[in-house]
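Just to be clear, the model below is a prediction. Sequence and coordinates:
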Amino acid sequence: MSALFEPITLREVTIPNRVWMAPMCQYSAEPEGPLAGAPHDWHFAHYAARATGGTGLIVVEATAVSPEGRISPYDLGLWNDTQVEAFRRITRFLAAHGTVPAVQLAHAGRKASTDQPWKGGAPLGPQARGWQPLAPSAVPFDERHPVPTELTVEEIGGIVERFAAAARRALAAGFEAVEIHGAHGYLINEFLSPHSNHRTDAYGGSYENRTRFALEVVDAVREVWPADKPVFFRISATDWLQDDGWTTEDTVRFAGDLHAHGIDLLDVSTGGNASGVTIPTGPGYQVPFATRVKTSTPMPVGAVGLITETGQAEKVLANGEADVVLLGRELLRNPSWARHAARELGAEIRVPDQYHRSV
């Protein structure tokens, strides 16, 4: 059997194959009004196409736990029940076609309140539907971004509660798994890294203090999420800094903590928390970070980052470098990547009745 098309069971949820879709923001939700943050026809068509294309699990893009937690005014959210109802249309379709629906819960922290990328992605002020970003410390991401407001301890607790409330709504919306976004320079990652966390209280300084907020979020989500359904955590394994940053060694240590707190899979990415760094990209460039976690801890891992070819993805799994692969841009280019890969590998995959003539 192909390693890529072997099912995997996490808790009591079985995913039919190991071709997963990585969360990728579409920046296409309504920015304001009663439907702000709710998915609409674009999101339905986008995710439905990857489900009919055979993707085993889809992680819906970064979905904000509060309005001020959005990366842009055009992000999805799960802070109200109108959004829940809109998501149900997507999760029903994915499940009906054999794809496990998952959603990434997120807070953008100091990188919030920016424009759509195709419009330049610049920070937006209040006059352009923007707002004041929040962060562990009053340290801007770069010279373009405003100085964020440092969160109080009381406000930190409120955000933890927001993650739990969003997880409850994700369950009501029909999702079978949730992923906590702790990567790419967004709020949780900002707390983890000494590059962005300059606090001197119980949430800053030592490794234990810098990981406190993340573990509080994990505990809050795990408490409200069913025991038979998995929770994932996405991490940036390194800030790609020579010093004063989050490191691979920190990630390995933290993976053990996350596993002890009930996380079922670590989705391993890198970068995003420091501007101007040089990242040596290339095919599968982030896979070694996932492998390091997998060989050092009991935590199942997902590998991501320029995984584009069938043989490449199969090798990652067959060699035990990761437990699943998450495809991003390649699934934007080819929604039916999984079906094409199954054909190359001689593996069986579910095909919609309407598409049987293509087999």
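Perfect, I can see it now.

Could you use CA atoms for every contact and neighbour count after this?
Will do.

how about the helices in this protein?
41-52, 81-96, 153-172, 187-192, 207-210, 212-224, 248-260, 287-296, 310-318, 329-333, 337-345 (DSSP state H).

deepest of those helices, which one?
Comparing the helices of the chain on average neighbours per residue, with mean count of other Cα atoms under 10 Å, the densest one is helix 187-192 at a mean of 29.

What helices and strands are in contact with that helix?
Packing contacts for helix 187-192, counted by 3 or more Cα pairs under 8 Å, 6 or more residues apart in numbering; DSSP states H and E, involve strand 177-182, helix 207-210, helix 212-224.

Pipe the ones you listed into TSV and attach distance to G256 per row.
Shown next, in TSV, are the helices and strands packed on helix 187-192 (distance: least, Cα to Cα, whole Å):
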stretch	distance to G256
strand 177-182	15
helix 207-210	13
helix 212-224	12
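
closest one to L151 among these?
helix 212-224 (11.7 Å; Cα to Cα).

Relative to the whole chain's centre, how far out is that closest one?
16 Å (Cα atoms, centre = their mean, to the nearest Å).

what about versus this one:
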Amino acid sequence: MANPIYNAPVEGLPFFSPQHANSPGSAIELNADTPTLFKPLKIRSKTLRNRIVVAPMCQYSAADSGPLEGALTPYHTVTLGHYALKGAALVFIEATGVQPNGRISANCPGLWSDAQIDGVKAVADFIHGQGGLCGLQLAHAGRKASCVAPFIAMKQGLRNVRATKDVGGWPENVVGPSGGDSEVWDGKSIDDPKGGYWAPRELSISDIHELVQDWGKAAARAVRAGVDVLEIHGAHGYLINQFLSPVTNKRTDQYGGSYENRTRFLVEVIKSVRANIPDTMPLFLRLSTTEWLENTDVGKKLGSWTIDDTIRLAKSLPDLGIDLLDCSSGGNHPDQQLNPFGTDAKDYQTKLAAQIRKAVRSEGNNLLIGAVGLITEAEQARDIVEEATIKEEAEAVKKMTEPGNGKEPMADVVLVARQFMREPEWVLRVAAQLDLDVAWPSQFLRVRIPKL
């Protein structure tokens, strides 16, 4: 019989962490009135304690050279671990390069080497100690690689700055499905002081095959590190997104041209990752569901990746082993025209997610859908009192996942990013606004209050 006064540890960790009576952020009592947002969700062998996920957020805080190049540090454990401590169900490690030249900056993390496993394991161990799940996003930046950290660029009054060799960059090894000066993301020449990107070289067939293998190898390392969920990054103008779009993929071989050819690289990456992880492990895919180029000159000339393409792809994803589609948008071309729902709309991406979910579910497809970009920007929200703001946010995320009046929910999970950086306790605040009793961290119970 367990000793009722014994401070029991979480088993399986390399350090002491007390076992919470209830995992933070989980509903104390589940009943018919519990919002879907705070009901557990099982995906393969893993169960999310609620439907709130911390989306991957680049931090530009890994070493750019040396034996720990690309490895996560205590900084990542502190920031990501705190989100789990305060109740997030699943916390994603930021975009992690499957090859050294796949990083956005020299200070981004990677998993191309066994030397990088321990850093990931440290993050995963801490998250597990709080009853949360650890996710990791596997990525390759393609033609948007070899840049400096944005907070460095800001000091120069620029949005983006090329990283040269002397600051850890790799100007000669930036790659894409198509290459040359015409394929620079921002269209600016090397002589333009306001240019922020390098001209990519075109990947060869052997390069592509190596990339597919390296995605699988990185996935295997993530499993060894104790990661619970993997996500393949196919959004925001990075390499997979570049292959999908006819704007950036001008190849004439088996990886370019038709829809089937442009999606071939992604399909091969999915198969490679799935083959290197357990069948019990959930696998997500993040996509830019539209490029917002349909009404632009470049889109009319070359075509673009649209919501209809995403729906077509989404219907095939479960058979490939994808469990959840993480719906974002844009990022592949500077001429994008965002938000056809109106300049004041704050939920254009969630409407895209809802459209995709409705389309796939109408055919009996059980692909889960994640919505990102729901939460208002701080500068848009501070014109009203704080309590009204969090109440608005709480009701919005509740509505996202709640079926009602014969309608399907807009999404199965919500992915929140920057709001967690502003308010790590955001899950607890949302629960309080919904008058829901959820667990707090054991160490914080002495200061627990009914509303934050």
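Sure thing, it's come through. Note that the structure is predicted; figures quoted are calculated from it, not measured.

ok so, going back, of the helices and strands packed on helix 187-192 of the first structure, which is nearest P73 of the first structure?
Of all these, it is strand 177-182 that lies closest to P73 of the first structure, at 18.1 Å by Cα to Cα.

so that closest one matches what in the second structure?
With TM-score structural alignment applied, strand 177-182 of the first structure matches the range 229-234 in the second structure.

average distance between that stretch and the first structure?
Compared with the first structure after the fit, stretch 229-234 of the second structure shows a mean deviation of 0.3 Å (mean Cα distance after the TM-score superposition for the first structure).

Excluding its own residues, what touches that stretch? List them.
Contact with stretch 229-234 of the second structure is made by 95, 133-140, 219, 240-241, 266, 270, 281-288, as judged by Cα atoms under 8 Å, 6 or more residues apart in numbering.

make it 6 Å
The contact list for stretch 229-234 of the second structure (Cα atoms under 6 Å, 6 or more residues apart in numbering) reads 135-139, 240-241, 282-287.

Run the chain-centre distance for it.
With Cα atoms, centre = their mean, you get 7 Å for stretch 229-234 of the second structure.

Stretch 56-67 of the second structure now?
When distances are taken as Cα atoms, centre = their mean, stretch 56-67 of the second structure is centred 17 Å away from the chain's centroid.

go on, stretch 247-257 of the second structure?
26 Å.

Read off where that stretch ends up in the first structure.
Matched against the first structure by TM-score structural alignment, stretch 247-257 of the second structure falls on residues 195-205.

buried sites along that stretch?
By neighbour count on 16 or more other Cα atoms under 10 Å, the buried set for stretch 195-205 of the first structure is H195, S196, N197, H198, R199, Y203, G204, G205.

can you tell me which two in the residues you listed are farthest apart?
Greatest spacing in these, by Cα to Cα: H195 and Y203 (13.8 Å).

Residue in the second structure paired with A86 of the first structure?
Aligned by TM-score structural alignment, A86 of the first structure pairs with G119 of the second structure.

Spatially nearest residue to its match, not counting backbone neighbours?
Computed as Cα to Cα, 6 or more residues apart in numbering, the closest residue to G119 of the second structure that is not its neighbour in sequence is L72, at 4.5 Å.

Next, the contact list for the residue most central in space within the second structure, please.
With distances taken as Cα atoms, centre = their mean, the residue of the second structure nearest its centroid is P56 (4.0 Å). The neighbours of P56 of the second structure, taking Cα under 6 Å, 6+ apart as the test, are F92, I93, E94.
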